[in-house]
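1. Make a model of this:
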Amino acid sequence: MPDVVADGLRVLFCGINPGLMTAATGHHFARPGNRFWPALHRSGFTPRQLPPSEQRELLTYGLGITNVVARATARADELSAEEYREGGRELAVKVARLRPRWLAVLGVTAYRAAFDDRTAKVGPQVRTIGESRAWVLPNPSGLNAHWTPAALAEEFARLRDAAEQE
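-> Now for the predicted structure:
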């Protein structure tokens, strides 16, 4: 799955890993039930809701997308602890090279596993990745019923506000 990245982004969003539909289409967060694109728009990151096929337009807003683990699976729980750790190491190298202001990992479980931080919670993190600040966002998958679409957009907006302060 190709990354949507450039040097010096405001925010680099980081999914857990590509789902099967994402891998088949080549578009991040392609499954219709995924709430990433609606949350991105409702939070004010984009002026309209982009379809996954327009993912490269994110770069015009200083935003990008990558994943912790490159391997596509039907569900994130199919990934091993070692895949998360290796993905975290590779992500740290990528972030140090690209230098986004913020790395936003979409899923607290993924962040904890990738960066060996069992106490991480949704929100800004103390840790930096290279020179980039880290923020954990809720997983936007439709399977994550703990977060309503409105609450998800509110958390994305908290990150947007922080990114605009810098």
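
2. hey, let's count contacts and neighbours off CA atoms from now on
-> OK.

3. Pull out the buried positions in stretch 95-110.
-> Buried residues in stretch 95-110, counted by 16 or more other C-alpha atoms under 10 Å: 95, 98-110.

4. Could you list the residues in contact with that stretch?
-> 5-16, 68, 84, 111, 120-122, 129-140, 163 (C-alpha atoms under 8 Å, 6 or more residues apart in numbering).

5. Just the buried residues of those.
-> For those, buried by 16+ other C-alpha under 10 Å: 5-6, 8-16, 68, 84, 111, 120-122, 129-130, 132-140.

6. so who does Phe66 touch?
-> To be clear, residue 66 is Thr; Phe isn't right here. The contact partners of Thr66, by C-alpha under 8 Å, 6+ apart, come to 2-5, 12-15.

7. one step back: give me the subset of the buried ones among the contacts of stretch 95-110 lying in strands.
-> 11-15, 129, 132-137 (DSSP state E).

8. ok, the residues you listed vs Arg42, which is closest?
-> Of all these, Arg42 sits closest to Leu137, with 14.6 Å by C-alpha to C-alpha.

9. For the closest one, which non-adjacent residue is spatially closest?
-> Nearest residue to Leu137 in three dimensions, chain neighbours excluded: Leu106, at 4.8 Å (C-alpha to C-alpha, 6 or more residues apart in numbering).

10. Second input sequence below; structure requested for side-by-side comparison:
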Amino acid sequence: MTRFTQAELEAARDRVVPDVVADGLRVLFCGINPGLMTAATGHHFARPGNRFWPVLHLSGFTPRLMKPAEQGELPAYGLGITNVVARATARADELSAGEYREGGTLLAAKVTRLRPRWLAVVGVTAYRAAFDERKAQVGPQERMIGDTRVWVLPNPSGLNAHWTTATMAEEFALLREAAQA
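-> Next up is the predicted model:
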């Protein structure tokens, strides 16, 4: 993996990372917003220590552990990636409540257009803020966006100590099973 200087990472602040999407996906994963490493590389969940890619594999969504640079292969598995808020920051707490709400509106429009079977928001706090669902918990939600069901997953950031890689993989696997039904 390329090593970036702090100046190079800071230069990636506020960049937008293109979505990995296609029409009719089984699952559209939705991160909170790109981190600086993701913005610098152009690859989602690129920060070392982020558990998204290992959990995706351990849960059975992909037949092998993929690298962030291989994100373009996801649509072949019926998977995609987007974000609630498009702009890159060093930390999610740099986002305003208004950005989350606007992101939720834009995300709903994107989901309506792309029609995935499931929208999987990785981060219960982001989901609550984007959709004003203050009591939402990890798991399937009552909310639907058009015909798309919604599932909230734990945030795979290495900073999320409440979930281990194994317990995250178990939750992702529940979604995988629902998406195959």
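
11. Can you give me the neighbour number for His44 of structure 2?
-> 27 (other C-alpha atoms under 10 Å).

12. Could you tell me how far it is located from Tyr77 of structure 2?
-> 16 Å (C-alpha to C-alpha, to the nearest Å).

13. Then Glu102 of structure 2?
-> For Glu102 of structure 2, the distance to Tyr77 of structure 2 - C-alpha to C-alpha - is 29 Å.

14. who's more crowded, these two?
-> When Glu102 of structure 2 and Tyr77 are compared for neighbours, Glu102 comes out ahead with 16 against 13, by other C-alpha under 10 Å.

15. For that one, what is the corresponding residue in structure 1?
-> The alignment partner of Glu102 of structure 2 in structure 1, by TM-score structural alignment, is Glu86.

16. SS state for its match?
-> Put simply, Glu86 of structure 1 is helix when judged by DSSP: H, G, I helix; E, B strand; the rest coil.

17. So what does Thr22 of structure 1 match up with in structure 2?
-> Thr22 of structure 1 maps onto Thr38 in structure 2, by TM-score structural alignment.

18. Strands of structure 1, residue ranges please.
-> Under DSSP E, structure 1 gives strands at 11-15, 63-67, 102-106, 123-129, 132-137.

19. how about a markdown table for those strands, with distance to Gln49 of structure 1 added?
-> Converted to a markdown table, the strands of structure 1 look like this (distance: least, C-alpha to C-alpha, whole Å):
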| stretch | distance to Gln49 of structure 1 |
| --- | --- |
| strand 11-15 | 16 |
| strand 63-67 | 14 |
| strand 102-106 | 18 |
| strand 123-129 | 23 |
| strand 132-137 | 19 |
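
20. Out of those, which is closest to Pro51 of structure 1?
-> Here strand 63-67 is closest among those (C-alpha to C-alpha), at 14.0 Å.

21. give me the stretch of structure 2 that the closest one matches.
-> Taking TM-score structural alignment, strand 63-67 of structure 1 hits residues 79-83 over in structure 2.

22. how far apart are the matching stretch and its match in structure 1?
-> Following the fit onto structure 1, the mean deviation recorded for stretch 79-83 of structure 2 is 0.2 Å by mean C-alpha distance after the TM-score superposition for structure 1.

23. and that stretch, how far out from the chain's middle?
-> 6 Å (C-alpha atoms, centre = their mean, to the nearest Å).

24. do stretch 90-106 of structure 1 as well
-> So, by C-alpha atoms, centre = their mean, the centroid of stretch 90-106 of structure 1 is 10 Å from its chain's centroid.
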